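[1] Mind folding the following:
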Amino acid sequence: MKTGIIGEGAIGRYVADALASRGLGPHVILTRSGPTGTAPGGVTRVRSADDLPGDLALMIDCAGHAALAQHGPAILSRGIDLVTVSLGALADPALETALTEAARRGRAQLHLASGAIGALDALRAARVGGLTEVTYTGRKPPKGWKGSPAEDRLDLDMLETAATHFEGTARDAATTYPKNANVAAAVALAGAGFEATQVRLIADPAVTANIHEIHATGAFGQFHFRIEGHALPDNPRSSALAAMSAVAAIERHIAPVAT
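    Presented below is the predicted three-dimensional model:
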């Protein structure tokens, strides 16, 4: 099976290395910079979805919301399945519609990687019976919020105590913090939806990990889930588990028994 990757950032590099170690490619990298064409190692670099080879079976989006919006519909329309970690992009109703229609035209499927959070299977199951409340709290060290709107609301370099810099719906969180709030979108998509999922984002100098918490209640009962995740070594804004979840999604896609 031929695979390709969108993006060569921290997550893209992790996924590429993982694919190579499993003998799964990548065969193509869709990138916005650097030389194009086939390198000595056999990896082809292209600029557009139109330039992807016809026998490609699966693309993995590791490049963020803008890349998913730019390339996702064209990839799906060509009948190529797509895995993405950019779940926050689906907070845009127009893009969600475009991706859905493209997948139907191409008879392809968009796979949503779980990203930096767990317990989404429980949320999906609980949604069947009805959810009454879902809240997500994201807590990171101040440096983890660098490059986000948190810089406009807090002095991240001088912060001495935990401070909340966002409270609102998952849709607002995902659109306002496109590089930081994919987890909020993942929780919303698995559970109660973008408008019904409440989000709180916190900068906390007392923590060293990225902490994600979900609280949900419904006909099933209630649960509270907490995970403390590390960032990738070369990017404090990229979750190691998010990169791992993309690889796990690929493994499920090709496995004879999907767990």
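[2] contacts, neighbours, all on C-alpha from now
    Will do.
[3] just checking, what packs against the one helix or strand P236 maps to?
    For P236, the element it lies in under DSSP states H and E is strand 235-239. Under the contact definition 3 or more CA pairs under 8 Å, 6 or more residues apart in numbering; DSSP states H and E, strand 235-239 sits against helix 10-21, strand 231-232.
[4] Okay, angle between it and helix 10-21 too, please.
    Angle, strand 235-239 to helix 10-21, by axes from the mean of the first three to the mean of the last three CA atoms, to 10 degrees: 60 degrees.
[5] how far does strand 235-239 sit from the chain's center?
    The chain centroid and the centroid of strand 235-239 are separated by 12 Å under CA atoms, centre = their mean, to the nearest Å.
[6] And for that strand, what's in contact with it?
    The contact list for strand 235-239 (CA atoms under 8 Å, 6 or more residues apart in numbering) reads 10-11, 115-116, 143-146, 179-180, 229-232.
[7] Are any of these buried, and if so which?
    10-11, 115-116, 143-145, 179-180, 229-232 (16 or more other CA atoms under 10 Å).
[8] what's the farthest-apart pair in these?
    Put simply, by CA to CA the two of the buried ones among the contacts of strand 235-239 set farthest apart are G115 and K143, 19.8 Å from each other.
[9] OK, contacts around A39?
    R45.
[10] cool, K146 as well?
    156, 237.
[11] redo that, cut-off 10 Å
    156-157, 180, 236-237 (CA atoms under 10 Å, 6 or more residues apart in numbering).
[12] quick one: which of the residues you listed has the most company?
    Neighbour tally across the contacts of K146 (other CA atoms under 10 Å): the maximum, 24 neighbours, falls on N180.
[13] Next, the structure of the following sequence, for comparison with the previous one:
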Amino acid sequence: MLRVGIIGFGTIGKDVAQYIFENKAGNVALISILVRDLGRIESEYPKELFVDEPDQFFNQNLDIIVEGAGHHAVQLYAERALRSGSDFIVSSVGAFNDQTLMDTIMGAAAESGTKLIVPSAAVGGLDRIAAGAVGPLDEITLKTSKPPKAWMGTIVEQQVNLQELTEPVCVFEGNARESSRRFPESVNVSAALSLAGIGLDQTKVQVFVDPHINKNVHEIFASGKFGEIRLQIQNTPSPNNPKTGYIVAMSIAKVLKNLSTNLMIGL
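    Sure, this is the predicted structure:
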């Protein structure tokens, strides 16, 4: 049985914990959850699961650590997790728009014999994209569209009036490195797609606010020696955090199941 720790107890952390306790994440045991402030935690789970001291968290012989707390958590803890002997599942993949950070983390993984694991999360087709990249790939484009409520509290509020929007508006067009930097909570999919394919600087991205939709929509096009792929994903937003969707935690649970059981699907 694999020993699992979670960093963060927001939308993703709570859902991953629930899937583990419901035995939907394979042969794993949830050992610890690292939070910022124990005094703010309200949960039906045992209190001893929660810690707010990183030293205590990382000294529990964890096999796998799941990050569900944003870019800053990746910057603070990814290297430490890998050097502690734990594999690291990252949901905030957009943090790797910082190439120095990426190089440091990959160096730590190589030196420690551990793995940095990027789940499909909100995007789909990463297995096909990664396979096609052997070929090589010629082009990857991503169009991300989300309803206005998903952009509240982000930089997009400075660009458009979300309350009065009546038609779709493109709020960004560029590459994946810049999109993941500009929208750290909302376009992590562009970074995941880039790591699977042709890189952050070559992956083209458009970002839309669309008042006519109620799901987070990602449209992918890739071409190369393998052929072409056109894929549209519609994710149901989490009611607690419309910037992300249910599928992110589900995807992490699937990774845990792959790593802890004898049947591996979709690698």
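[14] TM-score for this pair?
    Once the chains are laid over each other, their TM-score by TM-score structural alignment, normalised by the length of the first structure reads 0.94; 257 aligned residues with a CA RMSD of 1.7 Å.
[15] Could you give the residue range in the second structure aligned to the strand holding P236 of the first structure?
    Mapped onto the second structure using TM-score structural alignment, strand 235-239 of the first structure spans residues 241-245.
[16] Can you convert the helices and strands packed on strand 235-239 of the first structure into a markdown table and add a column each for distance to R171 of the first structure?
    Converted to a markdown table, those look like this (distance: least, CA to CA, whole Å):
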| stretch | distance to R171 of the first structure |
| --- | --- |
| helix 10-21 | 23 |
| strand 231-232 | 24 |
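[17] Quick check: closest non-adjacent residue to the most centrally placed residue in the first structure.
    Nearest to the geometric centre of the first structure sits V85, at 2.3 Å (CA atoms, centre = their mean). Using CA to CA, 6 or more residues apart in numbering and skipping residues adjacent in sequence, the residue nearest V85 of the first structure is A113, 5.3 Å away.
[18] Can you give me the neighbour number for the one you found?
    A113 of the first structure has 24 neighbours, counted by other CA under 10 Å.
[19] Pull the most distant pair out of the contacts of K146 of the first structure.
    D157 and N180 (18.0 Å).
[20] Check the gap between the counterpart of F226 of the second structure in the first structure and E133 of the first structure for me.
    Mapped onto the first structure by TM-score structural alignment, F226 of the second structure lines up with F220. F220 of the first structure sits 12 Å away from E133 of the first structure, going by CA to CA, to the nearest Å.
[21] so which of the contacts of strand 235-239 of the first structure comes closest to A258 of the first structure?
    Of all the contacts of strand 235-239 of the first structure, G115 has the smallest distance to A258 of the first structure: 17.7 Å, by CA to CA.
[22] unless I'm mixing things up, that closest one is touching V183, no?
    Yes - G115 of the first structure is within contact range of V183, at 6.6 Å (criterion: CA atoms under 10 Å).
[23] which residues do those two both contact?
    Common neighbours of G115 of the first structure and V183 (criterion: CA under 10 Å, 6+ apart): 85-87, 242.
[24] Which of those residues fall within helices?
    Secondary structure from DSSP state H places A242 of the shared contacts of G115 and V183 of the first structure in helices.
[25] out of the shared contacts of G115 and V183 of the first structure, what pair is the most spread apart?
    L87 and A242 (10.9 Å).
[26] Quickly list what's touching both of those two.
    113-115, 182-183.
[27] Filter the residues you listed down to the ones in helices?
    Applying DSSP H to the shared contacts of L87 and A242 of the first structure, the entries found in helices are 182-183.
[28] tally of neighbours for L101 of the second structure?
    16.
[29] ok, it to H71 of the second structure distance?
    Counting by CA to CA - L101 of the second structure and H71 of the second structure are separated by 11 Å.
[30] Can you pull the residues that touch both of these two?
    With contacts taken as CA under 10 Å, 6+ apart, L101 of the second structure and H71 have A95 as neighbours in common.
[31] Shouldn't I65 of the second structure be within a strand?
    Yes - applying DSSP: H, G, I helix; E, B strand; the rest coil, one finds I65 of the second structure inside a strand.
[32] where does it sit relative to N262 of the second structure, distance-wise?
    Distance from I65 of the second structure to N262 of the second structure, by CA to CA: 20 Å.
[33] Which one of the two is surrounded by more residues?
    Using other CA under 10 Å as the criterion, I65 of the second structure and N262 rank with I65 on top: 28 against 9.
[34] In the first structure, what residue corresponds to the more buried one?
    I65 of the second structure maps onto M59 of the first structure when the alignment is built from TM-score structural alignment.
[35] hmm, who's touching the host helix or strand of E101 of the first structure?
    For E101 of the first structure, the host element (DSSP H and E) is helix 93-106. Helix 93-106 of the first structure has contacts (CA under 10 Å, 6+ apart) with 68-82, 89-90, 107-110, 171.
[36] which bit of the second structure covers it?
    Counting by TM-score structural alignment, helix 93-106 of the first structure corresponds to 99-112 in the second structure.
[37] That stretch: average distance to aligned residues in the first structure?
    Once fitted to the first structure, stretch 99-112 of the second structure is off its aligned match by 1.2 Å on average (mean CA distance after the TM-score superposition for the first structure).
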